[in-house]
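Q: how would this look folded up:
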Amino acid sequence: MVVRKLEVFGIPLPEITPGTDLARTIVESANRLGIGIRDGDVIVVTSKVVSKAMGLLVKISDVRPSTKARIIARILGKPAWEVELILRNSKRILGAFPAHMLLKHSTILNYISRDRDRALKVIESDRYLMIVDVGYRVATDAGIDTSNVPSGYVCLPPSDPDRVARGIRDRIRELTGCDVAVILSDTEGSVLRVGSLDIAIGASGIVPVTAKFGESDRFGKSKYGGVDLIADELCATAALLMGQTGESIPVVLIRGLNYERSNLELGRFRVPRGLLLKALMLGILISVVIRFLLAIFSVVDLLRGRW
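A: Here you go, the predicted model:
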């Protein structure tokens, strides 16, 4: 039996400022740790450190909210400057999620926070999450973030993560001669549980999604599935070392993965927005019909039981 293993290395970086050669900094930091860069490594980089290097920090006091942003902010209980930046960096507003209702009026907060009073203040300062289409993905609050940036500033995500990943990969090859895969990660809320996951928003050098839909399983049956989100799974793995608060590990190197190399961009695997909305509407309609039919059968069964 062949034993398979992956090695996962967290790579701390010095403070990144606009204009920093991020690829060079990653290579030098990996060398300093004694792990270096090898051919076939997968390098996961947080989008935030990329944004810092690209100078995508905005001073909050410089943001002038429009009347539209102020009205929406009042309705949603969000800072007006934040709504303005969300509107500027979104292709389309899809909806809003009442996070305060889920967290404040349930026992969930007791399990996800060690300081309930502090958590409640955070909830009250930003009661709704805006669900928007930013062009390359659906994101909460357009991917805008205030954590791990200087006070009074906010971080905007890169507008073309695939291009950025390709640029970092090319620069690492230039510096080391090694062909690696580069994945840009960002943190997004989970729809299954209260919490978040790190997902891939850009990739280069790796097939980000396996193409095994319909292939045979161990018993020869065609499988309804087999499409692994490889890039997302690698980001989730990297997040175990990166953390989200004060860990200061914005880069993770994963070594030992046998993956298919490719120049396919992550954006090619996105479900078209129009098709997604139609599927959701059809799904809601079918759900209503099924619930209606079940209610009718329940009444019929009840009447049969009486007679």
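Q: okay, CA-based contacts and neighbour counts for the rest of this
A: OK.
Q: name the nearest residue to residue 168, ignoring sequence neighbours.
A: residue 23 (5.5 Å; C-alpha to C-alpha, 6 or more residues apart in numbering).
Q: contact partners for the one you found?
A: Neighbour list for residue 23: 168, 169, 171, 172 [criterion: C-alpha atoms under 8 Å, 6 or more residues apart in numbering].
Q: could I get these as TSV with secondary structure and neighbour count?
A: Output for the contacts of residue 23, formatted as TSV (DSSP: H, G, I helix; E, B strand; the rest coil; neighbours: other C-alpha atoms under 10 Å):
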residue	secondary structure	neighbour count
168	helix	25
169	helix	24
171	helix	17
172	helix	23
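Q: and of these, the nearest to residue 224?
A: residue 169 (33.9 Å; C-alpha to C-alpha).
Q: alongside the first, I'd like the structure of this one:
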Amino acid sequence: MAKTLTIIGLQTIPIVKEGDDIPALIIEACKRESVSIEDGDIIVVTQKIVSKAEGRVYDLENIVPSKKALELGEATQRDPRLIELVLSDTVEVVKATPEGLIVRNIQGNICLNAGADRSNVPGETIYSLLPVNPDESSKIIRKGLQKIINKRIAVIITDTYSRPFRRGQVDLAIGFSGIFPFRDYRHTGDLYGKELRVKNTTIIDEIASVTELVIGQSTEAIPVSIVKNLTWVDGDVGMSEILLSQDEDLFKGAL
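A: From the prediction side, this is the model:
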């Protein structure tokens, strides 16, 4: 029998507002669309609705730029109010350019503008930031769903990232709960019996990327998908298991 992976995008989740109960919205959408969540399903949630529900949406009109933001704004010819918003979620500015700030954000990721963006929020001066703790947000969503449906499930929160030396973007996991993030092939044999030494697949990122084909990026209005028929292992770890320290990172200082 051929292996089949099923991804179902939920199409009737309404525009999310601050304070909304995401687990309840997911369950209500499943009922409307005759979709059942079963044991072993993975719920993939875009960060934008989590950020909205958690009140991580800001108007630049209400932001007063700091001295550092003003200096970076002058150097890059970018709005210092946006730079101030980016700095509020930044641990380290890696590089400042007219295209944006490459930073290490408070969640530990190297990314553009600390994840701040204005897609899928109303208004020209409105921006969203990432959830403060995406792992905790994932756990809250998973526990909230399990209170209603009592199933073995995992939750992954995703965001879109650029990659060095490649055009385009892909969705990656920024937080997760209930699933072990790796499928480890190390010390197993390949088709010819050779030992695999480094193959340790980050399956939560692969799940994030493939579900984007269903969720989309613009007017699709599908912020949640359900992945079925995928074998995975339970886990109680978070993004700290994935993110490399600067000492471990082979690319540090090379780019």
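Q: for residue 286 of the first structure, see how far away residue 292 of the first structure is.
A: 10 Å (C-alpha to C-alpha, to the nearest Å).
Q: do a quick rundown of the strands in the first structure.
A: In the first structure, the strands defined using DSSP state E lie at 7-11, 42-46, 57-59, 92-97, 129-133, 138-140, 153-155, 181-189, 196-204, 251-255.
Q: how about the fifth one, aligned to which bit of the second structure?
A: On the basis of TM-score structural alignment, strand 129-133 of the first structure is assigned to residues 100-104 in the second structure.
Q: what comes into contact with the matching stretch?
A: Applying C-alpha under 8 Å, 6+ apart, the contact partners of stretch 100-104 of the second structure are 76, 78, 83, 90-96, 109-114.
Q: just the buried residues of the residues you listed.
A: Applying 16 or more other C-alpha atoms under 10 Å to the contacts of stretch 100-104 of the second structure, the neighbour count classes 76, 78, 83, 90-91, 93, 96, 109-114 as buried.
Q: please, where are all the helices along the stretch 101-250 of the first structure?
A: 108-112, 116-125, 161-176, 230-242 (DSSP state H, counting those that start in this stretch).
Q: which among the ones you listed is found nearest to residue 196 of the first structure?
A: The nearest among these, by C-alpha to C-alpha, is helix 230-242 at 9.9 Å.
Q: give me the stretch of the second structure that that closest one matches.
A: Taking TM-score structural alignment, helix 230-242 of the first structure hits residues 203-215 over in the second structure.
Q: stretch 162-180 of the first structure now?
A: Counting by TM-score structural alignment, stretch 162-180 of the first structure lines up with residues 135-153 of the second structure.
Q: what does stretch 96-115 of the first structure contact?
A: Here stretch 96-115 of the first structure has contacts from 116, 119, 120, 123, 124, 127, 128, 129, 130, 131, 194, using C-alpha under 8 Å, 6+ apart.
Q: distance check, the closest residue to the fourth one other than its chain neighbours against residue 121 of the first structure.
A: This points to residue 123 of the first structure. Among residues not flanking residue 123 of the first structure along the chain, residue 100 sits closest, at 5.7 Å (C-alpha to C-alpha, 6+ apart). Distance check for residue 100 of the first structure against residue 121 of the first structure: by C-alpha to C-alpha, it reads 11 Å.
Q: neighbour count for those two, which is higher?
A: The residue with more neighbours, out of residue 100 of the first structure and residue 121, is residue 100; 19 against 10, by other C-alpha atoms under 10 Å.
Q: just give the nearest non-adjacent residue to the counterpart of residue 252 of the first structure in the second structure, would you?
A: In the second structure, residue 252 of the first structure lines up with residue 225, judged by TM-score structural alignment. The spatially closest residue to residue 225 of the second structure, leaving aside those adjacent along the chain, is residue 9, at 4.2 Å (C-alpha to C-alpha, 6+ apart).
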